[in-house]
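> Everything below, folded, please.
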Amino acid sequence: MNSARHPRIAIVGAGLGGLTCARVLQRHGRSVTVFEREASADARPQGGSLDMHADTGQAALRAAGLLDHFHALARPEGDEWRVLDFATAGVLAHQVPSPDADGRPEIDRGQLRGLLLESIAEGTVRWNRAVSAVTPLADGTCRLLFTDGTAEHFDLVVGADGAWSRVRPALSHAAPSYTGVTFMETGFDHCDTRHPDLARLVGNGSMLAKGAGRTLVAQRNSNGHIRAYIALREPEDWHVAAGVDLGDHQAVRTQLLRMFEGWDESLRNILRNGDSGFVNRSLFVLPAPHTWEHVTGVTLLGDAAHLMPPVGLGANLAMLDGSDLAHALVAEPSISDAVRAYESIMLPRSAEAATGSAQGLDHLVPAATP
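Below is the predicted model:
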């Protein structure tokens, strides 16, 4: 971007997409500030394992100069999939990654975020800085209002702040809606020694078993950890109707065992034997397509722009969004030109991906027959 001074750029959210954008900008000598509401990098667990696709997530890592570092941490063997019969636990399909294929190597989300954080200049992320609102101004800049009552002004504000983005309302009235599917998450530590039967079921990558309105997914993470997702096609308040307090993990376990009656006992043991409690994760999506009229000085990336079901695309697209936006900001003559160029690529791409992800969720958790 040719200007007398480099623009003031703020990224709201220190997730994978926002950090990728910051890293690529800094590689090109541009300054950027990332505002994150969490108090520190390790304020909460970062979630499960991600498969990085060659044309999206890995392409973004290449642009960030981090692809070799990624491969040093990644688990190519994690691209293995086993599909089991829910009633017998017999293997219905088994996909093993080919050694000579590009593949989709797995990496823990926390490891990937750590790699990105280590790659950007110290002080780039301002922790414990929660944004409450964004206001585009008549001069083409944006005002960031923080929850502590302070405000700062930038030439560009990038909303990389996820499903419940505080930046999105500056561009769009769209709000996430419930998909009809909830994931209950639990975890297993030191699986090869403490949970060998589960380790055998899952193999080196992921295991899937599904019935009508019910699905179990178990996924290898690093350090011998397996994370399990119990998918339910139910109303969002399913636990209220069942009289279950989500904070009472034994009551949740008992109810889930009722809901998975008729399943093989080795699969029901996933409900019985977790080393952690259960975390309720209702799945929300933005409308597809989600678009907006261009507004100078503000844009979105990742889940803030195109929240979709978690079927393997979200993190990859967020990182590609970040890389594409950074490259546009470097190449185009103005902020407005850069944002228009970026949105002209990102919006059609995300619309297609959101449609595919919705179909993927229907395939992952089939509706119960009437």
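
> switch to C-alpha atoms for all contacts and neighbour counts from now on
OK.

> nearest residue to Gly211 other than its sequence neighbours?
Leaving aside its sequence neighbours, Gly211 sits nearest to Phe86 (C-alpha to C-alpha, 6 or more residues apart in numbering; 6.4 Å).

> So the one you found versus Arg253, what's the distance?
For Phe86, the distance to Arg253 (C-alpha to C-alpha, to the nearest Å) stands at 18 Å.

> what about those two, which has more around it?
The neighbour comparison of Phe86 against Arg253 (other C-alpha atoms under 10 Å) goes to Phe86, with 24 against 20.

> got the residue ranges for the helices in the chain?
Under the criterion DSSP state H, the chain carries helices at the ranges 16-27, 57-63, 67-73, 109-119, 191-194, 196-202, 238-241, 249-259, 265-272, 303-306, 314-331, 335-364.

> so the residue nearest to Gly211 sits right up against Ser266, yeah?
No: judged on C-alpha atoms under 8 Å, Phe86 makes no contact with Ser266 at a distance of 9.7 Å.

> Another for comparison:
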Amino acid sequence: MRIAIAGGGLGGLTLARILHRHGIATVVYEREATRSARAQGGTLDLHPESGQQALADAGLTGRFRSEARPEGEEHRILDPAARTLVHHRPDPGSFSGRPEIDRRALRDLLLDSLPRDTVAWQHRIVAATRIADRRFGLTFQDGRSADCDILVGADGARSAVRPLLTDAKLSYVATLVELSISDADRRHPDLAELVGPGNLWCIGVNQILAAQRLGDGSIKVGISVRAEDRAIDTYRSKRALLDMFDGWDPSLTALIEAGDSAPTPRRIEAMPIDTCWAHQPGITLIGDAAHLMPPVGEGANQAMLDAAELAAELAASPADPDSAIRKYEEAMFARIHPIAEMSARVQAMMLSPTAADDIVRFFTARPEPVPAE
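The predicted model follows:
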């Protein structure tokens, strides 16, 4: 049973790790040249019932706790005048909630748990095809090719594997603009104090200015706006961003001014909430390839839980992988639908004209915060 996993993100690596624990070998095809080829983004809050459960199945709870930052769960929500609307403080040192961990640290943790030859680096998949009833072919950007008996698409929003199962289209739901502030405690102590050890959201009308502390002492700044507001190139200028936040308290807009480099905008997309597909032998999807959602705290957690549940089914039925994949898909579709609905509602609420009032009610009713990824 030759298993190929397309994509070496958190979902693909979690799947490879848990299968490895069960004595099932895999090959993970990853487009990046090395593990350090690019920055991995900000921090994640890992939920006990999903991301943390997957790490427990992977036998990595101890490593996770040595890398995670429970204090990063602290979450403040301000209005444009810098008045505090919500302030969530976690119990000091407690892992009972949703502790934060840097994406880089989590990915390294998973990579270090695998045999060195598990990940085939610099293998960007440009086409996936069914070449026989029980085999799949993969073509890579440099012209190389490979085949496998079981193919798992864990290759994200632009999945090359997804078209073999569904023609679901992505929709443009928001724009996210990112900046980074390095060595914040020394260079910008006022901003370091403003953001604190966790997440900060500043809620305006149809726009959010957010920041989060990373484990290396830097601050990741994110600006979220509605999809239809402006052309994406508009957001590459700090001056244009500052104009958007004209009238906001200077202590907040200082987060934009302090950015180390030009802002980086990107489109935030999502798949239809009801996306599913008819089962096909030997192939399936996990994570964003299966159910791309707005980044409101569920994406990585659900990708890792997908991986854990698929690995459990394959390990329980090694002689009947098709049955294992079918069981995984049925359970995953049922689990994901309400989560995708909730994520879409939260995304719309965050960028609405009444976002501040709506979010205060949301967090008052739900004491555990759902910080953006």
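
> Now for the first structure: which strand has the highest residue count?
Counting residues, the longest strand in the first structure under DSSP state E turns out to be strand 177-188.

> and that one, which residues are buried?
Thr179, Val181, Thr182, Phe183, Met184, Glu185, Thr186, Gly187, Phe188 (16 or more other C-alpha atoms under 10 Å).

> Give me the angle between it and helix 265-272.
100 degrees (axes from the mean of the first three to the mean of the last three C-alpha atoms, to 10 degrees).

> which residues sit against strand 177-188 of the first structure?
Residues from elsewhere that reach strand 177-188 of the first structure (C-alpha atoms under 8 Å, 6 or more residues apart in numbering): 195, 225-236, 273-287, 365.

> Pull out the buried members of those.
Among the contacts of strand 177-188 of the first structure, those classed as buried by 16+ other C-alpha under 10 Å are 195, 225-234, 236, 274, 277-280, 282-287, 365.

> mind listing which of these are in strands?
If you go by DSSP E, those have 226-233, 279-280, 282-285 in strands.

> export those residues to JSON lines and tack on distance to Ser172 of the first structure?
Formatted as JSON lines, those follow (distance: C-alpha to C-alpha, whole Å):
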{"residue": "Ile226", "distance to Ser172 of the first structure": "38"}
{"residue": "Arg227", "distance to Ser172 of the first structure": "35"}
{"residue": "Ala228", "distance to Ser172 of the first structure": "35"}
{"residue": "Tyr229", "distance to Ser172 of the first structure": "32"}
{"residue": "Ile230", "distance to Ser172 of the first structure": "33"}
{"residue": "Ala231", "distance to Ser172 of the first structure": "30"}
{"residue": "Leu232", "distance to Ser172 of the first structure": "30"}
{"residue": "Arg233", "distance to Ser172 of the first structure": "29"}
{"residue": "Val279", "distance to Ser172 of the first structure": "30"}
{"residue": "Asn280", "distance to Ser172 of the first structure": "28"}
{"residue": "Ser282", "distance to Ser172 of the first structure": "23"}
{"residue": "Leu283", "distance to Ser172 of the first structure": "20"}
{"residue": "Phe284", "distance to Ser172 of the first structure": "17"}
{"residue": "Val285", "distance to Ser172 of the first structure": "14"}
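
> quick one: which of those is nearest to Gln26 of the first structure?
Set against Gln26 of the first structure, the nearest of these by C-alpha to C-alpha is Val285 (31.5 Å).

> Residue in the second structure paired with the closest one?
Under the alignment (TM-score structural alignment), Val285 of the first structure pairs with Ala270 in the second structure.

> contacting residues for Ser222 of the first structure?
The contact partners of Ser222 of the first structure, by C-alpha under 8 Å, 6+ apart, come to Ile107, Asp108.

> Kindly state which residue of the second structure is aligned to it.
Ser222 of the first structure maps onto Gly215 in the second structure when the alignment is built from TM-score structural alignment.

> Which position in the first structure pairs with Thr47 of the second structure?
Small correction: residue 47 of the second structure is His, not Thr. His47 of the second structure maps onto His53 in the first structure, by TM-score structural alignment.

> residues touching the nearest residue to its match once chain neighbours are set aside, list them.
Spatial nearest neighbour of His53 of the first structure, excluding adjacent residues (C-alpha to C-alpha, 6+ apart): Arg104 at 5.1 Å. The contact partners of Arg104 of the first structure, by C-alpha under 8 Å, 6+ apart, come to Asp51, Met52, His53, Ala54, Pro76, Asp79.

> Can you tell me which of the residues you listed has the most neighbours?
Met52 (26 neighbours).

> do you know how far the residue nearest to the spatial centre of the first structure is from Arg220 of the first structure?
Centroid-nearest residue in the first structure, with C-alpha atoms, centre = their mean: Ala315, separated by 4.5 Å. Ala315 of the first structure is 18 Å from Arg220 of the first structure, where distance means C-alpha to C-alpha.

> ditto for Asn269 of the first structure
Relative to Arg220 of the first structure, and taking C-alpha to C-alpha, Asn269 of the first structure is found at 17 Å.

> Ala64 of the first structure now?
Using C-alpha to C-alpha, one obtains 26 Å as the distance from Ala64 of the first structure to Arg220 of the first structure.
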